[in-house]
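Trainee: Here's my sequence, what's the structure:
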Amino acid sequence: MKKAYVFPGQGAQFVGMGKDLYDNNPLAKELFEKANEILGFRITDLMFAGTDEDLRQTKVTQPAIFLHSVILAKTLGAEFAPEMTAGHSLGEFSALVAAGALSFEDGLKLVSARAQAMQKACEKQPSTMAAVLGLEDAKVEEICASVEGVVVPANYNCPGQLVISGEVEAIQTACELLKAAGAKRALVLSVGGAFHSPLMEPARVELEEAIARTQFSAPVCPVYQNVNAQPQTDPEVIKQNLIAQLTSPVRWTQTVQNMIADGAGWFRELGPGTVLQGLVKKINKEVETC
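Mentor: Sure, this is the predicted structure:
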């Protein structure tokens, strides 16, 4: 039974995240302070004692979740011995740093660049996302394809739970059609924009430049990437998949299924919250999660 570590994405944040680590672990404190220097502002103040509104800003949310996840992995020391890793959206950067494909510093710089590029893309065009519950993936895909304007599947979270992404009007039209087709819910989310859709193309271009300048290494174990749900160890392939990730769907259902098919029987979530544990259990009830 192989050990798999998984890392959450945007939406898992909460005020107070990481404070216990900072207060009780000297390595964690050192890494958090290094992060404050790299970012040029005290993100720890916002994480530990900010408001929900502070943490909802993309430029804060993404580095905050990354820091909580990666620092948690680093404080485990020898106990952290992954045989495979994966992360949901932003969490893929945490998974890559934890597996040694990226340094802590470079990972944080890329996450910060990604967050700012996504924020700019969101401001350029009003857009949103919606959660769709209780419909087959194929039906959601078919309805999205039938709607005029940009609306695409963005997150394949688990069977019967898919998030769509796109232009505001197209999302609203799709939600009506999805409910008419039998979806239990088709709920517009309060997010900054259409992540993992073609509307993130300006951010993808910006991130591509930052990734091209960054040194990647072979990870200590396979990292299952969002774009194709396949395990990767080749640094060049990893880079290309990371760039494509911004405008492509997160194939989380397929990722977890592939990890289980490759021997994973124990999944540990590192980072704020337990969202991924829940999704893993919905994908396969037999595996252990913690």
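
Trainee: from here on, contacts and neighbour counts on C-alpha atoms
Mentor: Noted.

Trainee: Show the end-to-end separation of stretch 83-103, please.
Mentor: Start and end residues of stretch 83-103 are separated by 19 Å (CA to CA, to the nearest Å).

Trainee: for stretch 282-290, that is, sorry about that
Mentor: Its start and end residues considered, stretch 282-290 measures 14 Å (CA to CA).

Trainee: Buried residues, that stretch. List them.
Mentor: 282-284, 289 (16 or more other CA atoms under 10 Å).

Trainee: For N258, grab the count of nearby residues.
Mentor: N258 has 16 neighbours, counted by other CA atoms under 10 Å.

Trainee: Wait, it touches N226, no?
Mentor: No: using CA atoms under 8 Å, N258 makes no contact with N226, being 11.6 Å away.

Trainee: One more, so I can put them side by side:
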Amino acid sequence: MKAYIFPGQGAQFTGMGLDLYEKSSLAQEYFEKANTILGFHITDIMFEGTAEQLKETKVTQPAIFLHSVILAKVLGDSFQPEMVAGHSLGELSALVANGVLSFEDGLKLVSKRALAMQKACEIAPSTMAAIIGLEDNLVEEVCTAIDGVVVAANYNCPGQLVISGEIEAVEKACEILKEKGAKMAVILPVGGAFHSPMMEPAREELAAAIEATTFSKPTCAVYQNVTASAVTNPDEIKKNLMLQLTAPVKWTQSIQAMIAGGATEFIEVGPGKVLQGLMRKIDRSVTASGAVMAE
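Mentor: Below is the predicted model:
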């Protein structure tokens, strides 16, 4: 079975999407539609902007979504997912790809999500850190024992867990985890504590927008970050998406569940190769490649 996976924040690069725009009139149509919906020329920043401009949350999230979703659209008949999943932001790309959300509604939700997260980051200083080389349960135990907010946020692959929370609490956790044998415990260059209770104001704002959006029946199951299980009920998909900003991204568990569900081939749709790299660390017995637009 073919599983299509969609990357999240951090996969952006200068010039992203330009090849799609130049080679496909359908891609051009969607990019121009996106400029109108967003109210600014995101294509200018994607195609010619600096890394600094692309790092702005209001740009990064829609840019990655557009690259992923438009690539899926131009793949045409060869795009036949039997299951989908997306890492954090990528879950919204996955929901457009499997017919739950329209392109327009997906982009509007991504834009609202980015702005709501930006606002939540400004309310209280917070951060994230990557912990490499420890068992998940040990990292969870250390986080639980620390005063202040620090939680497991991204289960990326075995031995790679990202923690998230208040700056002091995250720094303290990093110190203790290094003492306990972490190969690395490094603060990430992010705007705030994504997938933690610190995102509650953003969750509330996004939940209202999700509630007002039409969710259709999917063409195939989506393995959602919050549950790491196959979901096909639109109301359930909606509920899980509302919880996503404050809950951990169970990526390792999602991929394992997809393999248990019959996935033998994983195709990453979007910028970069981050998810293909994680796949190799989760299970080498399945193939992982990037989607390529036909010449």
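
Trainee: Superposed, what's their TM-score?
Mentor: Superposed pair, TM-score by TM-score structural alignment, normalised by the length of structure 1: 0.99. Supporting alignment: 289 aligned residues with a CA RMSD of 0.4 Å.

Trainee: As JSON lines, the buried residues of stretch 282-290 of structure 1 with distance to P231 of structure 1 and secondary structure would be great.
Mentor: Formatted as JSON lines, the buried residues of stretch 282-290 of structure 1 follow (distance: CA to CA, whole Å; DSSP: H, G, I helix; E, B strand; the rest coil):
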{"residue": "K282", "distance to P231 of structure 1": "21", "secondary structure": "helix"}
{"residue": "I283", "distance to P231 of structure 1": "18", "secondary structure": "helix"}
{"residue": "N284", "distance to P231 of structure 1": "19", "secondary structure": "coil"}
{"residue": "T289", "distance to P231 of structure 1": "20", "secondary structure": "strand"}
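
Trainee: Go through the residues you listed and name the one nearest V70 of structure 1.
Mentor: T289 (18.6 Å; CA to CA).

Trainee: how near is that closest one to Q161 of structure 1?
Mentor: According to CA to CA, T289 of structure 1 and Q161 of structure 1 sit 19 Å apart.

Trainee: Over to K285 of structure 1?
Mentor: According to CA to CA, K285 of structure 1 and Q161 of structure 1 sit 16 Å apart.

Trainee: now do G278 of structure 1
Mentor: In terms of CA to CA, G278 of structure 1 sits 12 Å off from Q161 of structure 1.

Trainee: more crowded one of these two?
Mentor: Remark: of G278 of structure 1 and Q161, Q161 carries more neighbours, 20 against 13, as counted by other CA under 10 Å.

Trainee: surely that one meets A130?
Mentor: No: counting by CA under 8 Å, Q161 of structure 1 stays clear of A130, with 10.6 Å between them.

Trainee: Give the residues shared as contacts by those two.
Mentor: Contact criterion CA atoms under 8 Å, 6 or more residues apart in numbering; residues shared by Q161 of structure 1 and A130: none found.

Trainee: need the strands for structure 1, in chain order.
Mentor: 2-7, 84-87, 127-133, 151-158, 161-167, 185-188, 223-224, 231-232, 264-269, 288-289 (DSSP state E).

Trainee: Please name whichever of those is nearest to C175 of structure 1.
Mentor: When the strands of structure 1 are compared (using CA to CA), the closest one is strand 185-188, at 5.2 Å.

Trainee: Can you spell out which helices and strands pack onto the closest one?
Mentor: Packing partners of strand 185-188 of structure 1 (3 or more CA pairs under 8 Å, 6 or more residues apart in numbering; DSSP states H and E): strand 127-133, helix 168-180.

Trainee: quick check, distance from it to the centre of its chain.
Mentor: Averaging C-alpha positions (CA atoms, centre = their mean, to the nearest Å) puts strand 185-188 of structure 1 20 Å from its chain's average.
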